[in-house]
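S.K.: pasting the structure only:
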């Protein structure tokens, strides 16, 4: 989430080719306007290979990226389907991938891009397939933003599903989410110690000093391999861009399927290695390689190779170019997801927190981007109202008290977990809020974003393994599996 410039490329590298064909479903453009009869075609995939007569139906919810049908044959979703004999569907989110409800993504058309419309899409899909095949035991799955959709689906359409599974779901919409970077600081400190956090903070502070002079900006241009010399309006964009590299590493720390992603210990080994140069030089040359298949040697996808493969020979930090690219009303996940952030969720990862190493991108930077990209109606007051409305619609963390047959997993290394529901402070595994015994909170202090959605891996913690077993136990109770 919110590192789309990197994540889109990572997914291309990591996702295996799918053997399943794409299919199309006719959807209403506006589910809440009876006078609007416009329709569009939504892409979906299915896999019935694990299905046994009388088995449930699993619905994997996609989010702010193109559909990834590889989830139909790998990971926790596919393994659970195999064990209980489930049919599997995977549905692409409107305005992402090839699911294009309108001719373009003009602001006029983006009014149809809301979480409520996305949930109504899923409801229509379930109703149609239930009527066609007579299978009415549906369970939804999702991780990150789709994890929130999975729980919200259970809240808004409880009669259509038997249960909901969710991983790392941000349930609270929030304007200034500086807590994201606070967790990055805490995660690095917990995993690798204060030498690393001090080196990172020192590098960030020195970058701010270098931005004050022509000589300093020239040094940054060279060390960070920038595409353009930095003007004054570029400073915030530059500092946010280099922050994203650290954010990506921490958010997906030690996820075995992300072969091109560095771990926190590897990041810190780099940042504390004085033989590589001063702290700014180390900050500028953080590689993006992870572990090879044998989990021992770094693979060959270093920073320069990734830049070459992605067609990027340098780092873009030009404010005008960033705004211009986001304003083009084409189907682009960075534009559509940014619209959702400005319109419904916020989740702006600012540097305003006092317990983080980053500086240079306050919430005014994100407000400005919303205004410049989507027009004068996107004032700070309007953005704040939209985010407050989201919390009114879904209830934030109170959803744990209001839905049945659901679980949510979170990891302590994941920067998104403060916006989720983690139960009590002592993190009792499977904790249920008072009066709601079928809602469960699973938590592993050592895990990162959506870690539960992968299959068991040798380096997984005992709590992560336990969480997967409990998830299966809860699922079987919902569907009355024998």
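M.R.: That came through fine. Note that this is a predicted model, so its numbers are computed, not measured.

S.K.: hey, let's count contacts and neighbours off CA atoms from now on
M.R.: Noted.

S.K.: please verify my assumption that residue 55 contacts residue 83.
M.R.: No. Residue 55 is beyond contact range of residue 83, at 10.2 Å (criterion: Cα atoms under 8 Å).

S.K.: one more to weigh against that first structure:
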């Protein structure tokens, strides 16, 4: 699966920042993609995007390299990919056209979103909307400088969220001109990092987007606004709710791994016990792999598969033995399925730094630490070590406070109540990136819609027969709010023709 390969690639890029040497374990920056890794065969009814691919037409926009400078090289351009689905569109009108829904691509090629991000397609008939899916610069086929793009900070310097949002604004304007729909209301939609972009675009370019649906957008995970151990606390809570014995086994396993690794042939023993693809260079490699498995299972703990339950079923089942390491290996097999080997897969060895790794080393600095009450070994976020690793990798230090300086975040309720409008921050309260416990309804038009048992970006997936009632209610709430925005827009614009409403 292409996204399984992408997931492995992203892990390597993250590991380059989290393991300065193989001898020391650092906290792992989780992935933000709304698309879960394909580590087992999903339920067939969960992947509905293949049937709608034929409804999309691919375009490339001649995008400006640098929107914020007037140097000669800033006027260079690159082809930026986007896809259009006009199957359900109500058409254009002199005064007010049918709405346009724009999905903002995040840290992955945009084509993969067609298979999984179904909210726009599911609601297109209701809204009679034109659908656009736009790829983020430096991902997929939208890469400036070609093979030189990730060479150094000189070419990567144009790779940031502000440039990306400006890209989206330009493309939206061009789409409206192309479809003669200059007066169409636009709703931007994104998940996780893309959800941050959606909310920020609405705030920075209110003349472009009428509203934004920001699904699982961790806009408050900067500058210690959210406690450093917040993410891993929710991960731990999910496992503890699934099985207390599973949770305790995981907590105990770290010391057991360290104890075995300290023996003369300890790494060989661990390699054998966990059937690794290559001999472990350190215990940190194994522990990092397991931590990533646990956080991924928790982040995408969605029906009908519920990967946390899968992992805990393997750990508690005792199918490989009764000792701690055997139980942990049982959880690994349950999560990934039977395979020739686990950990240290060859795919981890070939990639160069880039993509999300660069973004984390420039502006997306999220301080994640292991708290003493989590199922992981306590370790605070070490900002100095983080900065040093980024400097070693790219030659430049991260701008730690830039996101909150440019987009805000501190005192967000007070600030947005005074000037913001038409943003939905949707969350699942079991999602480690949930801000539901921090961000409540700010005003009538900036709301947090929270699904009690929801996982990461679950509301953006295609609806199917396995959706629980709380997920159906979540989506209906979002649809009703967006409908109110559009109705008010048409009312204020005094549309003469309303056949598309």
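M.R.: That came through fine. Keep in mind that this is a model prediction, so the values were computed, not measured.

S.K.: please work out the TM-score for the two chains.
M.R.: Superposed pair, TM-score by TM-score structural alignment, normalised by the length of structure 1: 0.81. Supporting alignment: 431 aligned residues with a Cα RMSD of 3.0 Å.

S.K.: looking at residue 55 and residue 83 of structure 1, which one has more neighbours?
M.R.: More neighbours surround residue 55 than the other of residue 55 of structure 1 and residue 83, with 19 against 12 (other Cα atoms under 10 Å).

S.K.: and the aligned residue in structure 2 for that one, how far from residue 479 of structure 2?
M.R.: Matched to structure 2 by TM-score structural alignment, residue 55 of structure 1 sits across from residue 98. As judged by Cα to Cα, to the nearest Å, residue 98 of structure 2 and residue 479 of structure 2 stand 16 Å apart.

S.K.: and the contacts of stretch 341-353 of structure 1?
M.R.: Contact partners of stretch 341-353 of structure 1, identified using Cα atoms under 8 Å, 6 or more residues apart in numbering, comprise 114, 173-182, 358-363, 366-367, 370, 378, 383, 386-387, 389-390.

S.K.: just these: which are in helices?
M.R.: Among those, the residues falling in helices (DSSP state H) are 179-182, 363, 366-367, 370, 383, 386-387, 389-390.

S.K.: can you add neighbour count and distance to residue 67 of structure 1 and give the residues you listed back as TSV?
M.R.: Output for those, formatted as TSV (neighbours: other Cα atoms under 10 Å; distance: Cα to Cα, whole Å):
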residue	neighbour count	distance to residue 67 of structure 1
179	24	29
180	24	26
181	26	28
182	21	31
363	20	31
366	24	27
367	20	29
370	24	26
383	22	28
386	21	27
387	21	26
389	16	28
390	20	25
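
S.K.: most widely separated two among the residues you listed?
M.R.: Within these, 182 and 389 form the most distant pair, 25.8 Å apart (Cα to Cα).

S.K.: save the ones in helices among the contacts of stretch 341-353 of structure 1 as JSON lines, and put in distance to residue 8 of structure 1 too.
M.R.: Below are those laid out as JSON lines (distance: Cα to Cα, whole Å):
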{"residue": "179", "distance to residue 8 of structure 1": "24"}
{"residue": "180", "distance to residue 8 of structure 1": "20"}
{"residue": "181", "distance to residue 8 of structure 1": "21"}
{"residue": "182", "distance to residue 8 of structure 1": "25"}
{"residue": "363", "distance to residue 8 of structure 1": "25"}
{"residue": "366", "distance to residue 8 of structure 1": "21"}
{"residue": "367", "distance to residue 8 of structure 1": "24"}
{"residue": "370", "distance to residue 8 of structure 1": "21"}
{"residue": "383", "distance to residue 8 of structure 1": "26"}
{"residue": "386", "distance to residue 8 of structure 1": "27"}
{"residue": "387", "distance to residue 8 of structure 1": "26"}
{"residue": "389", "distance to residue 8 of structure 1": "29"}
{"residue": "390", "distance to residue 8 of structure 1": "26"}
